[in-house]
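**Q** Pasting the sequence and the predicted model now:
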Amino acid sequence: MRPERRFEQFFLLALLGFSLLLSSGQTQAGPPLPIDPTDFGLVFVNSAEEARGTARIQRAVSAGARMDRFPLYWNNIEIQRGRFEWSRHDAAIRANEAQGLETLALLLSTSAYYYPSTHPAPNVGSGRPASSIAEPLPSLPDRQPCAEGMRPPGALNEPIFADGTDRPAPGKGINPANPWARFVEEAVNRYRPGGSAGLNVRHWEIWNEPDLCHFWSSTPRQYARLLKVAYLVIKQADPQATVIWGGLAHYGNRDFLEGLVQALREDPMAATYNGFFDAAASHQYSDVTQGQVYTQRVRRALTGTGWENKAVWITESGVPVCGDAIGPPCPDAHRANSEGQAAYIWQNVAYTRLANGGPIFHFQLHDDCGNEARSAPPADAFGLVSNEGDHPCVPHRAQPRLAYSAYQLAARYFPQTQVLWDDTQEGVRRVAFYHPATRERRILVWMTGDSSGIARVPATAAQGRRIGVDGSYQDMTPVNGEYQIPLPGSTNMRRSGSATYIGGLPYLLIERDAQPPTTTLALKTLSELEFEVTWQASDLGSGLLDVSLWMQIDDGKWQRWLGDLPAEGDTAAEGTAGHRYRFALLATDGAGNALTTPIAQAELSLGAKPRQLPNRLYLPLMDR
């Protein structure tokens, strides 16, 4: 399997004319709602090249997808020089919006009229660092070792605006000598809210996998120019739009990411214009840990730029299936069995969110034509659902796989959650999320190896619910303060010649947090009048919201001595001889459970040895 060809077959379908036109007589949708990093999307729900009808769109909406990653192939739109054909795209996006599915518009594929004969070096800046960057930049090779592939548009280095500059300003027109700038402006002015098509596109991804020769046969610096042109044009037309750089594959040209960031930093306009991107994007397949590894890689590359806190969208992720009616027999390199594909969905959420990545797009809703465009099995089976009966590639019964249920449940239980803590104990991976609106702790557990095991989860309520990827559930009561969940081992372990790794089938444990935090205190005498207070607070259910240290002198009133404290720490203080000091640590968690009444946990009388009083129940702090 060659993952780099995922878009190729979709592109070929467009050229071969596998297209159906959706009716444009749909109700106009309202303005799009903000997209949260915890939301979910799907790739290729619909398109102008292969419009498949309302039932398919409804499957995506019913699965819980917020957005469709929707391609706008320039070569299919500018059908003659200066003549743009939008009708099929209008109909497909309108059909999506009529059912509440928003659009991540993907701009790519140079029109044949603007293929360059050579790839000149772009003029993206003077070579000086952006004004907010003071340190010297390392020298990275600005190269793309590509003999062939999708070529960048010609005249890309021409000024963006009609006044001969790259500086946007109200009322400025686009330079007609820069065809990429002109195409981007046409697309945005058509599809933005208030645009000529009456639609509501607010999110734009610029190209696909430019670190692969197949999609970008030029350099990181040339791509930086493409991104800059698109960003400035889009923001001129719609200042509220979100511009995302093209999702990176992270193989092929492994220097591409660092070269791109360097090129952006060196542009003297970058500091003023947000680095020419609102969010980065990354792709991950088959090995579920890539969600954390690749997202962290992007953040490391952005360290020191001032852009390191930007969102990292996952605009493609997934694993194809083996061992069903469509895929080849298992085991097969880069693929997983049906349970493994479902497990990938949940574990991909966990690993990606641990690196603060998202939103997450799954590739893809249906199998479509995959990498090989076969008409009969065995074939690629990336989809949550097999193909419909009239599909040109491997027609089937539009049968949902187990992964469809897993995606649907992920889209129900993981949006609007916060990562609380994670750890691995005896081969069991535990990742805890908290959902503030319901005050629920939602913990994912799975085996990391091929042996079975038992997940032990400290309880924060009198009852919890265990949910499987198929939607089955069991109400559970903790025993001796913990839940015990039997877990199967992985059937998709790493093996020679394959990139696939997925842990064992996961479970989700949900309970409403009803337990207050736990705290402990200790005192140590430093000198005749000086002492040290050490504290620790923990909350495994919803996280700590507030920690405060209280003090009582002799038999007086308890007073809040120190507030807004970290979960653990120490402080030194000096007292007065002849007095007794008592201390208590109070805390409130994210669900509002609180220790509100000071009860002495440690005391000392200056001139005497400190006395440790019985502490409240203490549970060890988890990695946060």
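**A** Yep, it's here.

**Q** okay, CA-based contacts and neighbour counts for the rest of this
**A** OK.

**Q** what's the closest non-adjacent residue to Gln58?
**A** Among residues not flanking Gln58 along the chain, Gln99 sits closest, at 7.0 Å (C-alpha to C-alpha, 6 or more residues apart in numbering).

**Q** Count residues in the vicinity of the one you found, would you?
**A** Neighbour count for Gln99, taken as other C-alpha atoms under 10 Å: 17.

**Q** That one and Asn492: what is the separation?
**A** Distance check for Gln99 against Asn492: by C-alpha to C-alpha, to the nearest Å, it reads 36 Å.

**Q** before we move on, what about Gly383?
**A** Using C-alpha to C-alpha, we find Gly383 at a distance of 18 Å from Asn492.

**Q** and the comparison structure, right after this:
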Amino acid sequence: MIAFVLGFTGRAGASPAAITPLPPVEETDGRAGTCYAFYYDPPPIRPFIRMAYQAGSRWDRFDFIWPNLEPENDRWDEDVLRAYDDVINDLSARGIENVVGILLWTPDWAATSQLQGAEARSFDERPFGWYAPTVRNARLSQSTFAPSASSSPPQGLYLPWDHPDNHWGDFVYDVVSRYGDRVKYWEMWNEPEWTYFWTGTSTDYAQLLKVGYQASKAACPDCQVLFGGLHYWANPNFYRWVLGTLRNDPSAPANNYYFDVMSVHFYSSVSNTYDKINEIRDGMASLGIVDHPIWLTETGVPVWNDASVDPDPVKYDFAARQSEAAAYVIQSYANALASDVERYFFFRTHDADMGEYFGLIRNEHSLRPAYVAYQVATTYLISPTFVTRDLTGVHRQVTLWGTPRGKVSVLWNESPHTGVYTLPAAMPTARLVDRWGVTRTITPTTWLTGSHVSAAYTLTLPGATANLVSDPGHYFIGGDPLLLIESETNSAPPTSTVHPLPAMTTTLAFTVSWEGRDNESGILGYDVQWRDGAEGTWIDWYHITPHTAGWFVGKSRYTYDFRSRAIDRVGNREAWPHKPQARTTLDFTGTLYFSVTHFFADENR
């Protein structure tokens, strides 16, 4: 929320322990952001922008509040407009050039209902399984979950987007027109499943999204429109209802179903940043809506044991110790990468006047351990070629292959008991990094099986400590994570080729073989593709297979091209060759199919 002068609230406590940050993060892949980094303290200084940038954030996300911008129909507040200009320009000047603007809240003059505030819910009344940040009334020290007129659908919503009485369309068009040269990402409302934000139906929200998309694209064709960030827990089916409505709109397919990015929010429980995100992706696909990236536009966990801001701390469900919150940052970041999340926004940069303490930074500018953990994530978990995720008992491993640092394995323990984890070695040494960014070099244990030498790193993984008060056996954050980094001296990718084939093949089936070489870690596997003649589309045949030959069956009078690329054991991957590496023409008639079972019984095909 835009504020010209901020007065932070909160009780004074003991001075926090000093946290030393890592050096400023300069090399990033642009994936990471934070929310609400722009605050003054005091004007005209915005210290949290610099601190967010040094942590590795390259995005900010904040509200463009309709009642503040347009307090009366067609009367815009010039002071507020200029304040947003200043915020955007100050962010850009300090290196945060990417902004997600959240367009929300209905002004009284445009509201369709004047709802009276309902009685606020307390923590104890939060439904089981629900977790989201609470908006507290500081004077009353209680949560305020009540809907209001500002959460009602605006008048004229079902008119054409550019009709003068469609107030939402008019607002979106005017705001995007003014700021679209600097703000390229616009989120249509926030958490529309939750009546605190939206009291309309899912059909109403589908219309709000459609109108917002049309108005945004008219004002700025290259701007991107985000689905309002899902609260999820308030109604897990809401987004499906909205997408179902849009799917039935005959104009939707030609307009990308009226959104470019699915925006989601998950807090506290690390597993949700993988499991629930994939569930949402599957839900979209089940409705035929695919190829929309997913952004995690809010994630975080409140801390409960920070005596410097709360001298009488009391543990409560889904809140964490400061050390556990630091573990959450790395684990949720790794899970988000494994679930193919395109952007990650930590909520939030500093505590501000929230009723809970989410900040990487306290209001008086001191750092929490989560700040350093964020630096670790944005330093090492960048630009992977591909990502894998494995669960071995209670131990979790997310591996980023082919990063600028090498192969990065993120490891943690989901049980409360200390565990021992064995990781096969790709290189003769590795760097081990903890959540503080402290590194040390380790070597694997080796053993001989026949004539084969094996090597593995043996690691001790601390047990989880973040559990619920209401269910002490439920742990929602793993124990302290470790990063194991294996790097080659020269990270040049391996090379491979498909062996030549005869110009004419006269048998029903034939062998295609390939080979590769790597100068350091060795070959992990091969991707192999084929196509039907020079004009055909390349089709995947094998994916990271360790084998060097396959059995191919084609049909008569067809010409087949083949090509390969190799991946080494730290994830460096060869580029696909532009031209085929082997070609043959068949001179018999038959049916095109593949049979790898008869040749290798290879399941990786």
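**A** All right, it came through fine. What you see is a predicted model; the values in this text were computed from it and never measured.

**Q** What's the match for the residue nearest to Gln58 of the first structure in the second structure?
**A** Under the alignment by TM-score structural alignment, Gln99 of the first structure pairs with Arg94 in the second structure.

**Q** So its match is in contact with Pro47, correct?
**A** No: counting by C-alpha atoms under 8 Å, Pro47 is not a contact partner of Arg94 of the second structure; they are 10.2 Å apart.

**Q** Translate Ala112 of the first structure into the numbering of the second structure.
**A** Using TM-score structural alignment, the partner of Ala112 of the first structure in the second structure is Asp108.

**Q** Now for Met188 of the second structure: which residues touch it?
**A** 102-104, 208-209, 212, 225-228 (C-alpha atoms under 8 Å, 6 or more residues apart in numbering).

**Q** Where does the helix or strand harbouring it end up in the first structure?
**A** Counting by DSSP states H and E, the element that carries Met188 of the second structure is strand 185-190. Alignment of strand 185-190 of the second structure against the first structure: residues 203-208, by TM-score structural alignment.

**Q** Could you pull out the buried residues of that stretch?
**A** Buried residues in stretch 203-208 of the first structure, counting neighbours by 16 or more other C-alpha atoms under 10 Å, are found at 203-208.

**Q** now those in a markdown table, with distance to Val288 of the first structure?
**A** As requested, those are exported to a markdown table (distance: C-alpha to C-alpha, whole Å):
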| residue | distance to Val288 of the first structure |
| --- | --- |
| His203 | 26 |
| Trp204 | 26 |
| Glu205 | 23 |
| Ile206 | 25 |
| Trp207 | 24 |
| Asn208 | 21 |
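
**Q** What separation is there between the most centrally placed residue in the second structure and Tyr239 of the second structure?
**A** Relative to the mean C-alpha position of the second structure, the nearest C-alpha, by C-alpha atoms, centre = their mean, is the one of Val341, at 3.4 Å. Using C-alpha to C-alpha, Val341 of the second structure is found at 18 Å from Tyr239 of the second structure.

**Q** Now check the second structure for the residue matching Glu266 of the first structure.
**A** Match for Glu266 of the first structure (TM-score structural alignment): Asn248.

**Q** one step back: now which residue in the first structure aligns to the residue nearest to the centre of the second structure?
**A** Match for Val341 of the second structure (TM-score structural alignment): Gly357.

**Q** List the contacts of its match.
**A** 37, 291-292, 295, 311-314.

**Q** Return the subset of those residues lying in helices.
**A** 291-292, 295 (DSSP state H).

**Q** Could you identify the helix or strand that succeeds the helix or strand harbouring Leu246 of the second structure?
**A** Taking DSSP H and E as the definition, Leu246 of the second structure sits inside helix 238-247. With elements assigned by DSSP H and E, the helix or strand that comes after helix 238-247 of the second structure is strand 262-267.
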